[in-house]
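Peer 1: Test case, fold it:
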Amino acid sequence: MGLRVSLSAGKGRSLVRASMALTVAVVLTLSGACAGAGGSGGSGDGEDNPTVGLLLPGGGASRFGQFDRPLIEKKLKELCPHCPTTFAATPDPAIQRQQLESMITRGVDVLIVAAVDPELLRPSVEAAHRAGIPVVAYDRLAQGPISGYVTFDGAQVGKLQGEALLKGMGAKAPGGQIVMMNGATTDPNAAWFKQGALDVLRGKVKIGKSYDVVGWRPENAFVDMRSAIAALGGGDIDGVLAANDSLAGAVISALRAAGVRSLPPITGQDADLAAVRRIVRGDQYMTVYKPYKSAADATAEMAVAAGRGESVGSIATGTVDSATTKDIPAVLLPPVSVTVGTVKETLVKDGLYTISQICPPSLRAACAEAGLI
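Peer 2: Okay, the predicted model is just below:
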């Protein structure tokens, strides 16, 4: 995978632990009045009020549109009320590259980038560097000269999924047969998640089939799961390690389409509302929740500091290596495992969802059984 993680003492030890709709429009948002705009490019005041470009791999109803974007923009406004923000989102790597290059041309002062395809985006990151525009990688480690990186500990994500899957399989765990539905090979996080899960599962279960789902796309996961069912038999699959909630939903659809009535335990990630409802219903066993506010806050802090020409070292808790760059200042945050019994103490307590959002009328009985109402 080419990712090496190094943590600083004290603070580092304490912290370590996709939308299918194509959104290609670039939306310009001015956060507050920008009197006297001019500076080093964009429409901000240069070093004091840098213009921030935010590029995400999804918008709208995706996790990135629902949580990451508003949280990052809110923190940016708190830290720098007069910093303009330019936003763009797309799951298409070629379009994201165009969006990034458009922001360079526009003259932003700093970029926050969650790369769809880190390798494909590398020349654009290098172009930003040549233009004197620092890049903060968010969630996914982009290649090229990155100034900082904020994400959740991917190895721990995979570990939580693997541990939960074994627990969900119960008596079937020793020697039971599973299917692994991993993320896209273009995303370095996918390999990170996969390795973390394998560290837990290897030698304890039989991996009947393992897929790296192209583009993280649910429709591809559905086809892969149908192939697994055809090869292994729906009744002989004792668990499914699905790398995120969108893939988990596709796995469930494929199993249902094949006539499997009693679903095996299925993991997930991102705490999508639809997935949380599936967990309450009993269709999905768990998800991995990432307290997005912590990541958004650290990212905004790095971006404002970098945009002002300041060091991000005091914000970082350690360093990581990408395939191209060593010792990138990084913040790695702890993910949280969520099952039906912990929805209230995690997602509801943190304000991610309300009970009324999780429990529509069709789920009232299941919610009552789960102790949510």
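Peer 1: can we go C-alpha only for contacts and neighbour counts from here?
Peer 2: Will do.
Peer 1: Disregarding flanking residues, what is the spatial nearest neighbour of the residue nearest to the spatial centre of the chain?
Peer 2: In the chain, the centroid-proximal residue (Cα atoms, centre = their mean) is residue 139; its distance is 5.5 Å. In space, and not counting its chain neighbours, residue 139 is closest to residue 151: 4.4 Å by Cα to Cα, 6 or more residues apart in numbering.
Peer 1: same question, residue 288
Peer 2: Among residues not flanking residue 288 along the chain, residue 269 sits closest, at 4.2 Å (Cα to Cα, 6+ apart).
Peer 1: do the same with residue 283
Peer 2: Leaving aside its chain neighbours, residue 283 sits nearest to residue 263 (6.6 Å; criterion: Cα to Cα, 6+ apart).
Peer 1: swap in residue 138?
Peer 2: Nearest residue to residue 138 in three dimensions, chain neighbours excluded: residue 114, at 4.8 Å (Cα to Cα, 6+ apart).
Peer 1: Now do the contacts for that neighbour.
Peer 2: Residues near residue 114 by Cα atoms under 8 Å, 6 or more residues apart in numbering: 55, 56, 57, 137, 138, 139, 140, 141, 142.
Peer 1: quick revisit: report whether the residue nearest to residue 139 is found in a strand, as I expect.
Peer 2: Yes. Assessed with DSSP: H, G, I helix; E, B strand; the rest coil, residue 151 lies in a strand.
Peer 1: wouldn't it be in contact with residue 329 here?
Peer 2: No. The criterion here is Cα atoms under 8 Å, and residue 151 misses it with residue 329 at 11.5 Å.
Peer 1: related to what we said a few turns ago, please report how far the residue nearest to residue 138 lies from residue 266.
Peer 2: Noted for residue 114: a distance of 27 Å to residue 266, by Cα to Cα, to the nearest Å.
Peer 1: Kindly report the same for residue 362.
Peer 2: For residue 362, the distance to residue 266 - Cα to Cα - is 22 Å.
Peer 1: Here is a second sequence; please produce its structure as well for comparison:
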Amino acid sequence: MRTRPWHVVAGLVAALMTMPLAACGGDGETGADSFTVGLLLPSRAVPRWEQFDRPLIEKRLKALCPHCAMEYANADNDATRQQQQMISMITKGVRVLILDAADTRALRSSIQQARQAGVPVVAYDRLAEGPISGYVSFNGAQVGKLQAEALLKAMGDRANGGNVVMMNGDPASSNAAWFRSGALSVLTGKVKIRRSYDTPGWSTENAHANMSAAIAALGPGRIDGVLAANDAIAAGVISALKSAGVQKLPPVTGQDADLDAVRRIIKGEQYMTVYKPFRTEAAAVAAMAVALGRGGSLRDVATTATDSPTTRHIPSVLLTPRAVTVGDVRQTLVKDGVYTIGQICTQALRPACDRAGLDVRRS
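Peer 2: Reported below is the predicted structural model:
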């Protein structure tokens, strides 16, 4: 995957959130603004898709195009189902598709069918293969680097030659390899990667099974850190460590800032997560979809270009992720309105929240 910068992206967030309707093209006539956008998300296993991405995209679409409608489907980690959902939407007459592919290779033929039907496809969060018209995501290499840098910091003296288990993402997602390469660019030569596993479906259950195998092979006391690709995987890692009787958990990374993960961070069970401001990502993809639906260009939205294995120069927006440890929760997730302190700090977590500077009584 290669990207080429087009221009400086300072002010992108504000521009996307305040972009007037005219900026997306179109003549303001209701006829030009009464089309349907299809949204296809990959699963329910990762909480963010249903809790954040879907409602944020729908809200931003309505803000940009009040007369537009949204058709929605979730693949539940089934690429064949997503292909059927995609063809169904094309048959129903959607004008644009936003696709977060359950399998970035398997959807290639369906994307080609969409192109032949004159329906542009915007790849969301994962870079799908095939003739896509636009792409919005976060810089995956930076995600992996943030995880690895945080892991080394948490490992302390053991960051020099310590034993690490890598719990990678779903091999059907192009992002999994991107995250892994970013992490390895930091870890290689500093720690020993004792075991490395893929996690089909980003599933907590699969992660638990893989981590249990790593513990059996290495011994519970010989794992100094775990590079978990996302929070669902981190949950499986931590449950496996607890099941094995590990009293002092090694540092475990994550991604997506799931509410349960944030609570684990407060409790000291998970060291960090990677926060990807979903509102900005949703705003960018909505702007792309509306521009394409109105027959316009993506020049005012895209800030870079990306090459996929099949398509060159894809107009893209690649956003910047942020690492979140216990000391960052207030200034990131709470400040941005992702969660309130009351949502994070259950009654059982009140003492830990107080120590973390998250006093519910002052929120």
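Peer 1: what does the residue nearest to residue 288 of structure 1 align to in structure 2?
Peer 2: By TM-score structural alignment, residue 269 of structure 1 lines up with residue 255 in structure 2.
Peer 1: Next up, the contacts around its match.
Peer 2: Shown in contact with residue 255 of structure 2 (Cα under 8 Å, 6+ apart): 229, 230, 231, 272, 273, 274, 275.
Peer 1: Try it again at 6 Å.
Peer 2: Taking Cα atoms under 6 Å, 6 or more residues apart in numbering, we find residue 255 of structure 2 in contact with 230, 231, 273, 274.
Peer 1: right, and the last one touches residue 320 too?
Peer 2: No. Using Cα atoms under 6 Å, residue 274 of structure 2 is not in contact with residue 320, being 10.4 Å away.
Peer 1: Which one of the two is surrounded by more residues?
Peer 2: Comparing residue 274 of structure 2 with residue 320 by neighbour count (other Cα atoms under 10 Å), the higher total belongs to residue 274, at 24 against 14.
Peer 1: of residue 362 and residue 266 of structure 1, who's got more company?
Peer 2: Using other Cα under 10 Å, the more surrounded residue of residue 362 of structure 1 and residue 266 is residue 266, with 32 against 9.
Peer 1: which residue in structure 2 lines up with residue 115 of structure 1?
Peer 2: The alignment partner of residue 115 of structure 1 in structure 2, by TM-score structural alignment, is residue 101.
Peer 1: according to the alignment, stretch 341-354 of structure 2 goes to what range in structure 1?
Peer 2: Stretch 341-354 of structure 2 corresponds to residues 355-368 in structure 1, going by TM-score structural alignment.
Peer 1: so stretch 222-233 of structure 1 corresponds to what in structure 2?
Peer 2: Aligned by TM-score structural alignment, stretch 222-233 of structure 1 falls on residues 208-219 of structure 2.
Peer 1: Stretch 56-74 of structure 1: which residues count as buried?
Peer 2: 56-60, 62-65, 67-69, 71-74 (16 or more other Cα atoms under 10 Å).
Peer 1: if we can go back for a sec, what sits up against the match of stretch 222-233 of structure 1?
Peer 2: Applying Cα under 6 Å, 6+ apart, the contact partners of stretch 208-219 of structure 2 are 236, 237, 240.
Peer 1: would you turn the contacts of residue 114 of structure 1 into a markdown table with distance to residue 239 of structure 1 and secondary structure?
Peer 2: What follows is the contacts of residue 114 of structure 1, written out as a markdown table (distance: Cα to Cα, whole Å; DSSP: H, G, I helix; E, B strand; the rest coil):
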| residue | distance to residue 239 of structure 1 | secondary structure |
| --- | --- | --- |
| 55 | 35 | strand |
| 56 | 32 | strand |
| 57 | 29 | coil |
| 137 | 33 | strand |
| 138 | 31 | strand |
| 139 | 27 | coil |
| 140 | 27 | coil |
| 141 | 30 | coil |
| 142 | 32 | coil |
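Peer 1: so where is stretch 302-311 of structure 2 in structure 1?
Peer 2: Alignment of stretch 302-311 of structure 2 against structure 1: residues 316-325, by TM-score structural alignment.
Peer 1: who touches the matching stretch?
Peer 2: 2-8, 12, 143-144, 327-331.
Peer 1: show me where structure 1 has helices.
Peer 2: 11-15, 63, 69-79, 93-106, 118-130, 154-169, 188-201, 218-232, 245-257, 273-281, 292-307, 343, 355-358, 364-369 (DSSP state H).
Peer 1: how about those helices in JSON lines, adding distance to residue 45 of structure 1?
Peer 2: Below are the helices of structure 1 laid out as JSON lines (distance: least, Cα to Cα, whole Å):
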{"stretch": "helix 11-15", "distance to residue 45 of structure 1": "33"}
{"stretch": "helix 63", "distance to residue 45 of structure 1": "31"}
{"stretch": "helix 69-79", "distance to residue 45 of structure 1": "14"}
{"stretch": "helix 93-106", "distance to residue 45 of structure 1": "14"}
{"stretch": "helix 118-130", "distance to residue 45 of structure 1": "19"}
{"stretch": "helix 154-169", "distance to residue 45 of structure 1": "37"}
{"stretch": "helix 188-201", "distance to residue 45 of structure 1": "35"}
{"stretch": "helix 218-232", "distance to residue 45 of structure 1": "43"}
{"stretch": "helix 245-257", "distance to residue 45 of structure 1": "41"}
{"stretch": "helix 273-281", "distance to residue 45 of structure 1": "39"}
{"stretch": "helix 292-307", "distance to residue 45 of structure 1": "11"}
{"stretch": "helix 343", "distance to residue 45 of structure 1": "44"}
{"stretch": "helix 355-358", "distance to residue 45 of structure 1": "41"}
{"stretch": "helix 364-369", "distance to residue 45 of structure 1": "51"}
